[in-house]
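Chemist: Sequence first, then the predicted structure, then my questions.
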Amino acid sequence: MLGAHLVTDALQRAGVKTIFSLSGNQIMPIYDACIDAGIRIVHVRHEAAAVYMADAWAQLTGEIGVALVTAAPGITNCLSPVFSARLAESPILLLSGDSPISQDGMGAFQELDQTEVTKKLVKKSSRLSRAQEIDQDITSAISLALSGRPGPVHIAMPFDLLQEEVDINKVKRGQAPARVSKPLSQADAQEIMERIARAERPLVLVGPMNNSSRAPDLRKDATDVLQSPIIAMESPRGLRDPSLGHFPQVLKKADLVVLVGKTLDFTLDFGRSAGMHPEADIIVIDPDETMIERAQNLLGTRLYKHAKADSDAALRGLSDYTYPHKRDAWLQEVDRAIANRALKSPSEENATNPGPQSICQAVQKILDEAADPILISDGGEFGQWVQAFCQAPTRIINGLSGAIGGALCYAVAASIARPNATIIAMMGDGTVGFHSTEFETAARENASFIAVVGNDSRWNAEYMIQLREYGPDRLYGCTLNDSARYDLLASALGAQGAYAEQADQLEEILKKAVNNHSATCINIRMEGKAAPVF
């Protein structure tokens, strides 16, 4: 058996049926092996797109997302979305072709120490060294990606190992890949339970892996038992996340804050007391010792308790106890605060083009009517309006990394993962430029989604920084061509395209696009506005 077939065999044992890839010399043996394994290859137009798609696949299915790229330029092309996936807590296996081991140190074609390049971005970066250990290496890497705080892992695959003939009797088989979960110790669970039971206004904050899209049942069950609101924080705007409405107001009232897999970082203002009640106790539960140490350093004596455990296992463990108090009033107060979308400065609509709020309202009507809606939000200021005024049971955002540009890739993967879903990907005109050629991928793969491009002809987040920090006479370098027609670009690449200048036009176009069952780009002229502030 060839080494390449050992790779696909290991993927099959992990339940992998689809991978995302851009072809290259060093990975063609894998392409050939995928034929025999029955693994679908979704061929993209840029390596970064493959990783974004694997990220979305992992978020939507809970399975390992697999991206396959070629050697040196292939792996370096996909670093940004790897960083994004790490902060999104998405389990991804990144497989890359590599120069032959037999040519190490000889100046081989595209020779690069790839593990040195990726090791700071992934949970583990390794290079295959023996063909008979390929199965073991890949299955253990997948288990690692799924376990603890999920995230990407990287394996570089030397070309000569992929072509090596291996005696099947000498193959070292790894255990079937699975998430290995670490629960709270009984003593830790008992102590934390008792503190939650004594609290009057507790809050539980979780990270992306336990958001309402990826862990809805776990969150609901834990909320009901703990009688504590469970809030996912997954936006780089932190406490100013528009999807959380007036949440900062209730955070300041909480007498107990429990971080369950939510890292203490910039999104919580590093735990500074200004964002929380000065006398609130803080409990940190995390699978990573380094994150616990960070909390100890930042919080000092304000840290009531810390424990090492996986966040999902911790929530289940704490839900095994009986809590004496109902906190209906507190739960309702937090729900009202998060749902509150009262703007500090009301959004005024321009007579020429609609503002972002009007666009969001038109899109929300479609989401409300859909049986299985998926919302994708990507971009700077427009993305914040989307997160504030559009909701769906399943949502993917560009996440804590702040990286933009993945929306089209997310949409392609979403359509393949859930072909009957109504998928709306909303993005700015800056965002769509990153991976616009994936409209060709979408058309070729028969993906069905609607891309709504809010076109204000500028990089609006940076424009607003210039306007705020430097003044209107110092606006420089952040404008885009106001004649750009992203709908025509999509049409030229095989997708559908539509153009709108008013919100009522958008509603009609959206209704038609839903029934088209194809990839559609709607380019709507929009008045650029700063992100909403509540």
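Modeler: In hand now; what should we look at?
Chemist: contacts, neighbours, all on C-alpha from now
Modeler: Noted.
Chemist: My read is that residue 199 contacts residue 258, right?
Modeler: No. Using CA atoms under 8 Å, residue 199 is not in contact with residue 258, being 11.1 Å away.
Chemist: between these two, who's got more neighbours?
Modeler: The residue with more neighbours, out of residue 199 and residue 258, is residue 258; 23 against 18, by other CA atoms under 10 Å.
Chemist: Three-state assignment for residue 66, please.
Modeler: Following DSSP: H, G, I helix; E, B strand; the rest coil, we place residue 66 in the strand state.
Chemist: In contact with it: list those residues for me.
Modeler: Contacts were defined as CA atoms under 8 Å, 6 or more residues apart in numbering; by that measure residue 66 touches 16, 18, 19, 20, 51, 54, 92, 93, 94, 95.
Chemist: if I look at it, how far off is residue 222?
Modeler: 31 Å (CA to CA, to the nearest Å).
Chemist: what sits up against the helix or strand hosting residue 53?
Modeler: Assigned by DSSP states H and E, residue 53 belongs to helix 47-61. Applying CA under 8 Å, 6+ apart, the contact partners of helix 47-61 are 19-22, 43-44, 63-69, 74-75, 77-82, 85, 90-92, 94, 213-214, 396, 406, 409-410, 412-414, 417, 435, 438.
Chemist: do stretch 500-517 as well
Modeler: 352-354, 358-359, 362-363, 366, 422, 448-450, 498, 520, 522-526.
Chemist: quick one, helices of the stretch 301-450 of the chain?
Modeler: Under the criterion DSSP state H, counting those that start in this stretch, helices of the stretch 301-450 of the chain are mapped to 311-318, 328-339, 356-369, 381-389, 407-417, 429-432, 438-444.
Chemist: Switch those helices over to a markdown table; also include distance to residue 530.
Modeler: Listed next are those as a markdown table, based on distance: least, CA to CA, whole Å:
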| stretch | distance to residue 530 |
| --- | --- |
| helix 311-318 | 35 |
| helix 328-339 | 20 |
| helix 356-369 | 10 |
| helix 381-389 | 6 |
| helix 407-417 | 20 |
| helix 429-432 | 15 |
| helix 438-444 | 28 |
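Chemist: and of those helices, who's closest to residue 11?
Modeler: helix 407-417 (17.1 Å; CA to CA).
Chemist: residues of that closest one that come out buried?
Modeler: Residues of helix 407-417 classed as buried by neighbour count (16 or more other CA atoms under 10 Å): 407, 408, 409, 410, 411, 412, 413, 414, 415, 416, 417.
Chemist: Same check on stretch 166-180?
Modeler: 166, 171, 173, 174, 177, 178.
Chemist: which residues sit in contact with the second one?
Modeler: Which is residue 171. Taking CA under 8 Å, 6+ apart as the test, what residue 171 contacts is 132, 133, 135.
Chemist: okay, pairing it with this:
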Amino acid sequence: MAMVDGGYLVGRALANEGVEKAFVLCGGHVMTILHGMKEAGIEIIDVRHECAAVYAAMACTRSSGKPAVVVTTAGPGVGNTPAGMMEAMSMNVPLLQIGGAVSMATRDAGDLQDMDTLQLMETCSKWAKKVTETERLPFYVSMAFRHAMDGSPGPVYLEVPTDLVMREVEEDTVHFPENCRAAVVSGGDDALIEQAADLLASAERPAMIVDDGARWSLGDDAAAVTELSDYLKMPVGVSGSNCRGLFGNEYENPLLQTNAMGKADVLVTLGCRFDFRMGSGSAIPKDAKVIQIHTDMHQVGFNVRADIGILGSTGAVTKNILARVREKRNPKADAPWTGEPKPGPKADRLPPEYHSDATPTHPARAAADVTKFLEEDAKDWNIVCDGGENLVWFVGTTTASRPGQIHYSGANGTIGTGPCLSIGAWVANRKPVLLFIGDGSFGFYAMELETMARFGIPAVCVIANNSSWGQIQLTQNARLPEKVAKNGPCNVQLADMRSYEAMTGMWGGYGEKVIEHDDILPAVRRAAADALKNNVPAIVNVEIDDEIPSPFLAPYIKMLNDARAKEATTS
């Protein structure tokens, strides 16, 4: 009988679960796991920071539809990852992190990196366990994936002491679980399906909103969303990035990128969590009927009433509703109630601020010129956006031509993820990457651009540089004007137009600093040409205005200013 170590068992167990990609940072406690994955044919991408591995795994999982794995060494290696795990949790991204730990024999005895990381990871994972026997490693890997991929998908953690993965056992004595996940998805309660179909068949202004929670239960029935939209001429808004492009090419059918929940008389919600991103549902008309569909019963009725609440697979339930609607009425023949959508590029149809000729460059203008590059030169590229204000200006301009194309942060407002998401997206599909990022966000994981160069990833990183932590600076100015006037800005300013583009000299890539708005698009095109030719990242560092709040922040600043003016009037 063949003798194999625990690392081999982990690699084989992961391969049995369909894992193809792993994101890691090497360490002594997990060396045999890395070799085990390599022997199992799993592609390994090593990054410069453990949390970067989690963000990259998230993008890879979203792009490919297959959960990726993160492997981190003991103690601080694991301790570097909670922010990423919390981000995955907030976006319902299923992934497995395997963390190293001290040997069972030296636990609690002062060994190197002897830390209670299991307790730490329990706070940011939907499931966390420690393995205590080498022979049970495949059992726990299988269990981890059942929890990661259940009705409320998310990140899970498995801790493996180093002596267990170093120990050798007879391979034939180890049981490898097979067919251990449910294959059948629920299509919803028949009576509720009938009620939902009745509402939609008679609706004058039907609309649908899809959130990140729908991604993993749409399955093979994502097309049912498109078909229902076509049948009723129903606008579909997509919140978050998990589901962008899943329902068809948004260039060809912009009705799949039309959020009309604020005027709907019947609203269908798929996998939605009505948190602050969606205004906690405040835009939904009080007299509208709301049909909530989710795999997680705790999200049905969260902040928003569910006139009809259906527990089940978002894809299968939508497919069943479509079948009943077809029995009740003919397809809608006239234009959508929101008006005839305009297909094709939208860079030239953006609001006036996106065409501003002001100096310094309006942040919207920088976003518009990057959008123009994507629409004219790079429709199939991966698109990654990272930042606070920066994300707001850019995300609304993007259009998905395929699933898994667009990536940005979720409800946690995590910034700095962009370079890491870029790596994961490329690993999933080997398509070039456009990263639009703020200068503050760029600093978190800038060295992951070196990872991109090392793996031959063609990418253009456009830095919208306002030489500050823009969103916080604008908020500080509005909330604490007297203190700012007295003390000056407090810890919100960065170096004036730092030459981040010079970083590409480390790998012989292209870098350019842009001051004038007319030079943005030509610079991005030069950068793209070099990135594609040499398979390395390029950087375009664009100066933007630091005094203009985004559409997200502007109402808040106005509220503060109005309250201050009212107080001054009455005092």
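Modeler: Happy to help now that I have it. On a predicted model such as this, the values are computed, not experimentally measured, just so you know.
Chemist: before we move on, the earlier item: mind checking which of the contacts of residue 66 of structure 1 are buried?
Modeler: Judged by 16+ other CA under 10 Å, buried ones among the contacts of residue 66 of structure 1: 16, 18, 19, 20, 51, 54, 92, 93, 94, 95.
Chemist: What's the match for the fourth one in structure 2?
Modeler: Under the alignment (TM-score structural alignment), residue 20 of structure 1 pairs with residue 23 of structure 2.
Chemist: Pretty sure that match sits in a helix.
Modeler: No. Per three-state DSSP, residue 23 of structure 2 lies outside any helix segment and is strand.
Chemist: That one contacts residue 48, doesn't it?
Modeler: No. Residue 23 of structure 2 is beyond contact range of residue 48, at 10.4 Å (criterion: CA under 8 Å).
Chemist: Next one: the nearest residue to residue 102 of structure 1 once chain neighbours are set aside relative to residue 476 of structure 1, how far apart?
Modeler: Leaving out its chain neighbours, the residue that sits closest to residue 102 of structure 1 by CA to CA, 6 or more residues apart in numbering is residue 160, at 7.4 Å. Noted for residue 160 of structure 1: a distance of 51 Å to residue 476 of structure 1, by CA to CA.
Chemist: Can you pick out the residue with more neighbours from these two?
Modeler: residue 160 (18 against 11).
Chemist: how much space between the counterpart of residue 189 of structure 2 in structure 1 and residue 191 of structure 1?
Modeler: Counting by TM-score structural alignment, residue 189 of structure 2 lines up with residue 185 in structure 1. Distance of residue 185 of structure 1 to residue 191 of structure 1, given as CA to CA: 10 Å.
Chemist: in the stretch 101-250 of structure 2, which spans are strands?
Modeler: 127-130, 155-161, 168-170, 206-210, 236-238 (DSSP state E, counting those that start in this stretch).
Chemist: Which position in structure 1 pairs with residue 71 of structure 2?
Modeler: Structural alignment (TM-score structural alignment) places residue 71 of structure 2 against residue 68 in structure 1.
Chemist: correction: residue 138 of structure 2
Modeler: For residue 138 of structure 2, the residue aligned by TM-score structural alignment is residue 135.
Chemist: thought that match was touching residue 10?
Modeler: Yes. Counting by CA under 8 Å, residue 135 of structure 1 touches residue 10, with 5.3 Å between them.
Chemist: Touching stretch 496-504 of structure 2 from outside, list them.
Modeler: 465-467, 510-513, 537-541, 543.
Chemist: Give me the neighbour count for residue 161 of structure 1.
Modeler: 23.
Chemist: show me what contacts it?
Modeler: 3, 4, 100, 101, 128, 129, 130, 131 are the contacts of residue 161 of structure 1 under CA under 8 Å, 6+ apart.
Chemist: Which position in structure 2 pairs with it?
Modeler: In structure 2, residue 161 of structure 1 lands on residue 164 (TM-score structural alignment).
Chemist: residues in structure 2 matched by the helix or strand containing residue 522 of structure 1, start to end?
Modeler: Secondary-structure assignment from DSSP H and E places residue 522 of structure 1 in strand 519-525. Using TM-score structural alignment, the residues of structure 2 aligned to strand 519-525 of structure 1 are 537-543.
Chemist: roughly how far is the matching stretch from the heart of the chain?
Modeler: 23 Å (CA atoms, centre = their mean, to the nearest Å).
Chemist: mind checking how far residue 422 of structure 2 is from residue 523 of structure 2?
Modeler: Relative to residue 523 of structure 2, residue 422 of structure 2 is positioned 20 Å away (CA to CA).
Chemist: quick one on the thing from earlier: may I see the contacts of residue 66 of structure 1 arranged in CSV, with distance to residue 465 of structure 1 as well?
Modeler: Output for those, formatted as CSV (distance: CA to CA, whole Å):
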residue, distance to residue 465 of structure 1
16, 44
18, 41
19, 39
20, 36
51, 30
54, 33
92, 34
93, 37
94, 35
95, 38
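Chemist: Checking those against structure 2: which ones persist?
Modeler: Counting by both residues aligned by TM-score structural alignment, their matches' CA atoms under 8 Å, structure 2 reproduces these contacts from the contacts of residue 66 of structure 1: 16, 18, 19, 20, 54, 92, 93, 94, 95.
Chemist: so which of these would you say is closest to residue 346 of structure 1?
Modeler: Of these, the one sitting nearest to residue 346 of structure 1 (CA to CA) turns out to be residue 54, at 38.8 Å.
Chemist: Quick check: the aligned residue for that closest one in structure 2?
Modeler: Counting by TM-score structural alignment, the partner of residue 54 of structure 1 is residue 57.
Chemist: Residue 519 of structure 2 maps to what in structure 1?
Modeler: Using TM-score structural alignment, residue 519 of structure 2 pairs with residue 505 in structure 1.
Chemist: thinking again about what came up before, among the strands of the stretch 101-250 of structure 2, single out whichever gets nearest to residue 292 of structure 2.
Modeler: Residue 292 of structure 2 sits nearest to strand 206-210 of all the strands of the stretch 101-250 of structure 2, at 9.8 Å, using CA to CA.
Chemist: Measure how far the closest one is from the centre of its chain, please.
Modeler: Distance, centroid of strand 206-210 of structure 2 to centroid of chain: 21 Å (CA atoms, centre = their mean).
Chemist: what residues does whichever helix in structure 2 runs longest touch?
Modeler: Secondary structure assigned by DSSP state H gives helix 554-570 as the longest helix of structure 2. Applying CA under 8 Å, 6+ apart, the contact partners of helix 554-570 of structure 2 are 475, 478, 479.
Chemist: For those residues, give me TSV that also has distance to residue 286 of structure 2 and secondary structure.
Modeler: Listed next are the contacts of helix 554-570 of structure 2 as TSV, based on distance: CA to CA, whole Å; DSSP: H, G, I helix; E, B strand; the rest coil:
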residue	distance to residue 286 of structure 2	secondary structure
475	32	helix
478	33	helix
479	33	helix
